[in-house]
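Visitor: Next input, structure requested:
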Amino acid sequence: MISHLHVKDFAIIDEMDVDFHTGLNIITGETGAGKSIIIEAVSLALGSRADTAFVRSGKDKAVIELIVEDCPKPAFVLLEENGIPADEGQIIIKREISASGKGVCRVNNQIVSVSFLHGLCKKLADIHGQYDHQSLLDPELHITLLDLYNSAEILPVQTLTQNFYQEYKSLKSQLEQLLANAADNQRKYDFISFELNEIDNANLISGEDETLEEEILALQNSEKIYGNLSNSYEALYDNSPSVLEALSKVQDQLQDIAPYSKAVQDLLADFDDAYYKLEDISREVRSIRDHVTFSPEQLDLAISRMNVIDKLKRKYGGSIEKVLTYRQQLEADLATIENMDETKEAITHQLSVCEDQLKLASQRLSTLRKTAAAELQVKIKAQLHELSFNSAEFEISLTKNPSGYTANGVDTVEFLISTNRGEPLKPLAKIASGGEMSRIMLAFKKIIGDYDDIPTMIFDEIDTGISGIAASVVGQKLREIAENHQIICITHLPQITACGSYNYKIVKSSDETSTYTTVVPLSPEEKIQEVARLLGGLNITEATLKSAEELIQASLA
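Guide: The predicted structure is shown next:
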């Protein structure tokens, strides 16, 4: 529920704070005091379109802040999905409108878009009157309201229908995609086969390119390699004296003195290791030298093979490993095309079975809705008569959706109404005025209000065109609905004012330069005075005060 409203520099409001409560909150005031401005401020906080004209003259910006307590579950889920905390179920909405045309929306101190704010606030409050938060004016929501009426039976079937529809839509999409691709399949088959054959004919081996690079480098430099190895071997072994011969003499000298010195013995051991290692190296140099060959044919073959590999790497991935991975994908794609007929047959069968299930579920859903519609329209009509629509006719139209199956089955639901005798039934949004719309919503809320997750309802102009007994009935309806919802209602009728659990008065004052509007909570005695004012105007007598008390007492009966 909305627990607090703060408005600053908005229209003729300088600064105002008002606390609201659960139950029926009634706001009254003199004509022109600014009752509609309060609703306009709340409407902006709930996400309606902003206008710089609302910024108080001479001020930089207008600020409207709402505090919502006991956040309903749908709103809490939306906040949680968007990473906005709602500690202890509290939501603080702040809307700033700059005189320069810029605006900022915040929810729990996080900046949000106007569209997000609008979507969130649709779960928090409904404004009924001349503003744009009227769920009854949206035909797409009529089916939801009907389903709520008999939710115990309808919602399980609706969920089943929705599940079948999602599966049906997925299978249908798969089949359509398969058929759409059929014309290209032969071209794809030929192209995939060509690429697959090109890769297979190369007989690629992982790491082969690295080995080839080494081989080509060696073949291109074979003369130099042979010459350097020959020179090295001759220096080590063939020259006279050779490196090994010189080292052998050193070895003999060390062996001769080794018995006399432990240090020389250790040195000789290291020298022997080095000498024998160098002998091994010389033999290895000779072996490598003897195997060095220069073959132009072998070089050409290696370069040609490398060109093949490089071409495949450029076309299919950049490395042999990626080329081989791409080949696996080609093989899978080829198998898919080759098995398309079997796949098509399987999907067609699954689609047929799913459509039969969807059809049965949709038919069951339509049957339940027709029964619910017949009951609901009788009850709505009775409520409308009580709310002074004495000649009203009301009908819930169920027709087949021209689009075929939807997540809601095959039904389109629209509320039709005629408020005057002799007039044909027409869509609700086309004929109802603001005040009529509010009373029609009262009829719905009285019947299906217990299923509605929206905690707060705000009514403006609900008393348009009614008085006397009808006004008393409207007041009682508001009081009954307020047992399960928070109601904030602006009125000028004493019969509705008398029903308020909490009463407020809009007061307008002015000084030499400005006009100010504020909202004042009324005590029980002040409530009697306000009801008396609405009954008797400026001339409040003991009789009007007594009538006001009686009216308040009667509202409690």
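
Visitor: hey, let's count contacts and neighbours off CA atoms from now on
Guide: OK.

Visitor: How far does stretch 131-147 sit from its chain's centre?
Guide: A distance of 22 Å separates the centroid of the chain from that of stretch 131-147, by CA atoms, centre = their mean, to the nearest Å.

Visitor: And for stretch 498-510?
Guide: Centroid separation for stretch 498-510 versus its chain: 40 Å, with CA atoms, centre = their mean.

Visitor: In that stretch, which residues are buried?
Guide: Along stretch 498-510, the positions that meet the burial threshold by neighbour count (16 or more other CA atoms under 10 Å) are Ala498, Cys499, Gly500, Ser501, Tyr502, Asn503, Tyr504, Lys505, Ile506, Val507, Lys508.

Visitor: Now the second one, please; I'll put the structures next to each other:
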Amino acid sequence: MLQELSIKNFAIIDNLEISFDNGMTVLTGETGAGKSIIIDAVGLLAGGRGSADLIRHGEEKTILQGLFSLPDSVQLSTLLEEYGIENSGDQIILQRELSRNGKNVARVNGSIVTVAILREIANFLIDIHGQNEHQELMNPQNHLYLLDQFSDEKTKKQLAAYRQNYHSYQVAQEELKKLQSDEQQNIQRIDLLKFQIDEIEQANLQDNEEEFLSEERSLLANYQRIQEGLTNAYRSLQGEEGNALDQVGVSMESLEKIQDFSPNYSELFKNISEAYYQLEDSIVSIRSEIDDMSYDEGRLNEIELRLEVIHQLKRKYGQSITEIKKYYEQIIVELDMISNKESYIARLTKTFEREKSSIEKTGKALSKMRREIAEKLEIEIQKQLKELYMEKAQFKVIFNEEKTAIHSNGLDVIEFYISTNVGEPLKPLTKIASGGELSRMMLALKAIFTQTQGITSIIFDEVDTGVSGRVAQAIANKIHLVAEHSQVLCISHLPQVAAMADHHFYIEKEVSGNRTKTHITNIEENTRVMEIARMLAGSDITELSIAHARELLDLAKK
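Guide: Prediction:
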């Protein structure tokens, strides 16, 4: 449920904070007052596409924030944990910032996320349904998805099993296609693979070779500096006059004479003694390093050439010697497959046929379940349409047997068919439904799916356009029914819908200081009567329209 919404510098809204409750909330007001702008803000908060054009004129950025109650969803909890988002309470905060410089920041519970992750999480919290969503119904490719939304757990598990099989089927199919490709392409591929294999083999790469060579090159390239450093260090420690070792030795002898007088002196003597002998060891080591040093320009050139060979191979075959070797092993197998493709084709064909048989079996079981689900959906849709004064309409989920094929979501190709008049045959929904009928169809689906999807907030943005009279009242009743399962926020121009709401916000705009601002007011009692009367009669509110408004509110209460 959306509990709090904060909007700053968005379109004509400068600063707006709204608290929402359970049940059905309606937003009304004059055209252009900013009702849809509020819904656009929620859409952006839910991961919608945004641009700098949405930022209020004269401002540098817009900030949107929504506080939602956290639904009881294992999937959402898993998702939050997967993305490392804190989830310690019963609330969740979504935040979105857009700046004119193009910066786009999204946060969930304070953690910065991508817009894609924000959208993924918001899908569990809110569902925005506007007039453009009718396109979802008008595209038959979406009908299978809508049917699956109505599925029970058993069918959903079967679909998940099918998709797992489909992945294995796809892999086998792709491998087989690759081997069965054009013969000329195979010959060209063989030549390329042989060249690459030979190039890598000639290099005779060794593990960690690059690191050892780089270290040796560094020593040779810095020979002069290293020799100078070692020599100076040796002279300062073991020079002919005033060297460090002799000075430390003097200190050690002096402390040795007084060490028995105090534990502190004894400790000092011990430390200086250890330092003396460590310096002696270091002097021996430095001397050994100096004696062992030699500069070989030929070796340096040899290392440079070898590192260049490794660099060229890394550019072609991988970011490291380990990756190059891994690639080498892969192309060895591929060359063998192409060179002996007939035996591989025979083997892969068996694998492919086995996977195909498995997926067809899983797909047919899924299809059988879907047909049972389709029958239940048809009954539910008929019931919902009857309540929306489409009692003569006939709805049917048609499974197209001719187009049955293996695809990512099963074997089925379905389409919704409908007949809106007695005596008329069933025809594709996309060809015969009017705008008002589509609104009722979509509302019928929402009424059904909200009971199974578990989404806590639903927004209806003028989905009641194009209807009036008793149909308008039926739509109002249906939206209120949806609000029994989910919080509903509804923008409407219909007085019947406004009267059915549990909560009513009035949105208006005013000009102040040569700037337009949007205001929102929670209205009740007499103010609400006047607003519904305005929706009934327009600008000329009469006693009759006021009486009608009161009647609508009384009927809604009943």
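
Visitor: coming back round to it: could the buried residues of stretch 498-510 of structure 1 be laid out in CSV, adding distance to Glu223 of structure 1?
Guide: CSV is the format used below for the buried residues of stretch 498-510 of structure 1 (distance: CA to CA, whole Å):
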residue, distance to Glu223 of structure 1
Ala498, 114
Cys499, 112
Gly500, 109
Ser501, 108
Tyr502, 107
Asn503, 108
Tyr504, 107
Lys505, 108
Ile506, 106
Val507, 108
Lys508, 108
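
Visitor: so Ala533 of structure 2 touches Ile541, yeah?
Guide: Yes - with contact defined as CA atoms under 8 Å, Ala533 of structure 2 and Ile541 form a contacting pair (6.3 Å).

Visitor: neighbour-wise, which of these two wins?
Guide: Taking other CA atoms under 10 Å, Ala533 of structure 2 and Ile541 do not tie; Ala533 has more neighbours (25 against 16).

Visitor: Tell me which helix or strand comes right after the strand or helix carrying the more buried one.
Guide: Taking DSSP states H and E as the criterion, Ala533 of structure 2 maps to helix 525-537. Counting by DSSP H and E, the element after helix 525-537 of structure 2 in chain order, helix or strand, is helix 543-557.

Visitor: Which residues does that next one contact?
Guide: Under the criterion CA atoms under 8 Å, 6 or more residues apart in numbering, residues Pro495, Gln496, Ala499, Met500, Val529, Met530, Ile532, Ala533, Arg534, Leu536, Ala537 lie in contact with helix 543-557 of structure 2.

Visitor: just stretch 388-398 of structure 1 next, same as before
Guide: Residues from elsewhere that reach stretch 388-398 of structure 1, judged by CA under 8 Å, 6+ apart: 370, 373-374, 377-378, 380-381, 384-385, 411-421, 425, 466, 470.

Visitor: sorry, back to before: can you redo the contacts of helix 543-557 of structure 2 as a markdown table with distance to Ala549 of structure 2?
Guide: Formatted as a markdown table, the contacts of helix 543-557 of structure 2 follow (distance: CA to CA, whole Å):
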| residue | distance to Ala549 of structure 2 |
| --- | --- |
| Pro495 | 8 |
| Gln496 | 9 |
| Ala499 | 8 |
| Met500 | 12 |
| Val529 | 6 |
| Met530 | 8 |
| Ile532 | 6 |
| Ala533 | 5 |
| Arg534 | 9 |
| Leu536 | 8 |
| Ala537 | 10 |
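
Visitor: which two from those residues end up farthest apart in space?
Guide: Of all pairs drawn from the contacts of helix 543-557 of structure 2, the greatest distance, 18.2 Å, lies between Met500 and Ala537 (CA to CA).

Visitor: Buried subset of the contacts of stretch 388-398 of structure 1 as a PyMOL selection?
Guide: In PyMOL syntax, the buried subset of these is picked out as below (16+ other CA under 10 Å):
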select buried, resi 373+377+380+381+384+385+411+412+413+414+415+416+417+418+419+425+466+470
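
Visitor: Would you work out how far apart the start and end of stretch 43-56 of structure 1 are?
Guide: The first residue of stretch 43-56 of structure 1 is 17 Å away from its last residue (CA to CA, to the nearest Å).

Visitor: now do stretch 535-543 of structure 1
Guide: Looking at stretch 535-543 of structure 1, the gap from its leading to its trailing residue is 10 Å under the measure CA to CA.

Visitor: And that stretch, what's buried?
Guide: Taking 16+ other CA under 10 Å as the basis for neighbour counts, the residues of stretch 535-543 of structure 1 that come out buried are Leu535, Gly536.

Visitor: go on, stretch 441-456 of structure 2?
Guide: By neighbour count on 16+ other CA under 10 Å, the buried set for stretch 441-456 of structure 2 is 441-450, 454-456.

Visitor: now these as CSV including distance to Ile332 of structure 2 and secondary structure?
Guide: What follows is these, written out as CSV (distance: CA to CA, whole Å; DSSP: H, G, I helix; E, B strand; the rest coil):
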residue, distance to Ile332 of structure 2, secondary structure
Met441, 58, helix
Met442, 56, helix
Leu443, 59, helix
Ala444, 59, helix
Leu445, 55, helix
Lys446, 56, helix
Ala447, 59, helix
Ile448, 56, helix
Phe449, 53, helix
Thr450, 55, helix
Gly454, 52, coil
Ile455, 52, coil
Thr456, 55, coil
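
Visitor: For Val482 of structure 2, state which of those residues is nearest.
Guide: Distances from Val482 of structure 2 to the buried residues of stretch 441-456 of structure 2, taken as CA to CA, are shortest for Ala447 (5.3 Å).

Visitor: Next one: that closest one from Asn477 of structure 2, what distance?
Guide: The separation that Ala447 of structure 2 has from Asn477 of structure 2, given CA to CA, amounts to 11 Å.

Visitor: circling back: now the helix holding Ala533 of structure 2 and helix 543-557, what's the angle there?
Guide: Angle, helix 525-537 of structure 2 to helix 543-557, by axes from the mean of the first three to the mean of the last three CA atoms, to 10 degrees: 110 degrees.

Visitor: List the contacts of helix 525-537 of structure 2.
Guide: The contact list for helix 525-537 of structure 2 (CA under 8 Å, 6+ apart) reads 493-495, 498-499, 504, 506, 540-542, 545-546, 548-550, 553.
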